[in-house]
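Novice: coordinates only, no sequence provided:
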């Protein structure tokens, strides 16, 4: 009888010790997990490089011209598909401008780009329109406007895609690279849509 009690007592001690040990391990795991998911301020600041900053600055300017072009469509076009596309472009790119502006503020950087001085006058490789091209577009209406607008927006989108592809190679911030991929996917689809509309016209 005494031997049975001793065995039971040993088993109980082992069980309590095992539970305590398991609890301790879990606590340690939770602590480590919490620490890993909350990077320090220094780590957050390090999670970007110079290209992340210039990409956001340049793409804000690029998107802004696309918004200017989209806002020209109502009143100049009667094509329902062009009107719808312009509305979608505005609806997508305006929030992206706000997002990139917030990143730059968090990173302590200006939202104005100095790396692309030619952008206001048109710049090779970016798809930006010159002031003269924008003025000419503003003078057109109807089918003539639709054709020039889609041709210009196609070129503009192609420039944005090239900028985004370069950023995927050179950027380091995960959020900005994710946005770059989203820009590539969305704007390539819109290019295909505009090319189909141009063929129909």
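Specialist: Sure thing, it's come through. What you are looking at is a predicted structure, and each value in this text was computed from that prediction instead of being measured.

Novice: can we go C-alpha only for contacts and neighbour counts from here?
Specialist: Will do.

Novice: can you say which helix or strand has residue 94 in it?
Specialist: According to DSSP states H and E, residue 94 maps onto helix 80-106.

Novice: next structured bit after that helix?
Specialist: Past helix 80-106, the next helix or strand by DSSP H and E is helix 131-138.

Novice: which positions in whatever helix or strand comes next after that next one come out as buried?
Specialist: Per DSSP H and E, the first helix or strand lying C-terminal to helix 131-138 is helix 142-170. For helix 142-170, the neighbour count (16 or more other C-alpha atoms under 10 Å) marks 145-150, 152-161, 163-165, 167-168 as buried.

Novice: let's bring in a second one:
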């Protein structure tokens, strides 16, 4: 009986050891496969990481950083209309520009902040904006500020057409090169709305 008990104990121990070895081998195999699988998952997840962090690229940043001072200047021009414009149509146009572009500036600034980019405070001179598509020079802005009546109406619309054309060109570049969905949607909206306003101003000027 002692022998049998001893035999059974040894047999049980061997079976347990064998089972443990199988389990360890399986775990080792799974660990290896799991490790490789983890690396594979990490590798496949890595390219999507930037997308989950904003899905924006350099073209989006350029578009947003350019459009903010562009919009601010358009609003500055529009603020002159109530006290200087003669035409009710020009006053209405200026009000529409302010209504559309002011909220867009807030949205654009929010994107920059979320991307960790610097947002220039309003009123801070942005020298990078000089020479940007459609931007008025300081001399042109002074000329507009000094005008009134019909002369203001004509100068305002001629300058704003040029300004809008610049914005549309920037928006088309964003559509072609950007990757941030919301920025591309705004670029689409800018192209549509400002193209319509260009046509509206050309009609008021008798050019179409």
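Specialist: It's in. Since the model is a prediction, treat every value here as computed from it, not as a measurement.

Novice: overlay them and tell me the TM-score.
Specialist: Aligned and superposed, the two chains score 0.73 in TM-score terms (TM-score structural alignment, normalised by the length of structure 1); 156 aligned residues with a C-alpha RMSD of 1.9 Å.

Novice: hang on, the earlier thing: so where is the helix holding residue 94 of structure 1 in structure 2?
Specialist: Using TM-score structural alignment, helix 80-106 of structure 1 lines up with residues 88-114 of structure 2.

Novice: please say which position in structure 2 residue 147 of structure 1 maps to.
Specialist: Using TM-score structural alignment, residue 147 of structure 1 pairs with residue 154 in structure 2.

Novice: just give the nearest non-adjacent residue to its match, would you?
Specialist: Residue nearest to residue 154 of structure 2 in three dimensions, not counting chain neighbours: residue 205, with 7.1 Å by C-alpha to C-alpha, 6 or more residues apart in numbering.

Novice: burial count for that neighbour?
Specialist: Using other C-alpha atoms under 10 Å, residue 205 of structure 2 has 13 neighbouring residues.

Novice: how many residues are close by residue 49 of structure 2?
Specialist: 11.

Novice: that one: helix or strand, and which one exactly?
Specialist: In this structure, residue 49 of structure 2 sits in helix 49-52 according to DSSP H and E.

Novice: and that helix, what does it pack onto?
Specialist: For helix 49-52 of structure 2, there is no helix or strand it packs on, judged by 3 or more C-alpha pairs under 8 Å, 6 or more residues apart in numbering; DSSP states H and E.

Novice: buried set for the longest helix along structure 1?
Specialist: Ranked by residue count and defined by DSSP state H, the top helix of structure 1 is helix 2-37. Of all the residues in helix 2-37 of structure 1, not one is buried under the rule 16+ other C-alpha under 10 Å.

Novice: about what we covered before: and the residue nearest to residue 154 of structure 2, what pairs with it in structure 1?
Specialist: That one, residue 205 of structure 2, aligns with residue 198 by TM-score structural alignment.

Novice: quick check: that match touching residue 147?
Specialist: Yes: using C-alpha atoms under 8 Å, residue 198 of structure 1 makes contact with residue 147 at a distance of 6.7 Å.

Novice: could you look up the SS state of the aligned partner of residue 69 of structure 1 in structure 2?
Specialist: By TM-score structural alignment, residue 69 of structure 1 lines up with residue 77 in structure 2. Of the three states, residue 77 of structure 2 takes helix under DSSP: H, G, I helix; E, B strand; the rest coil.
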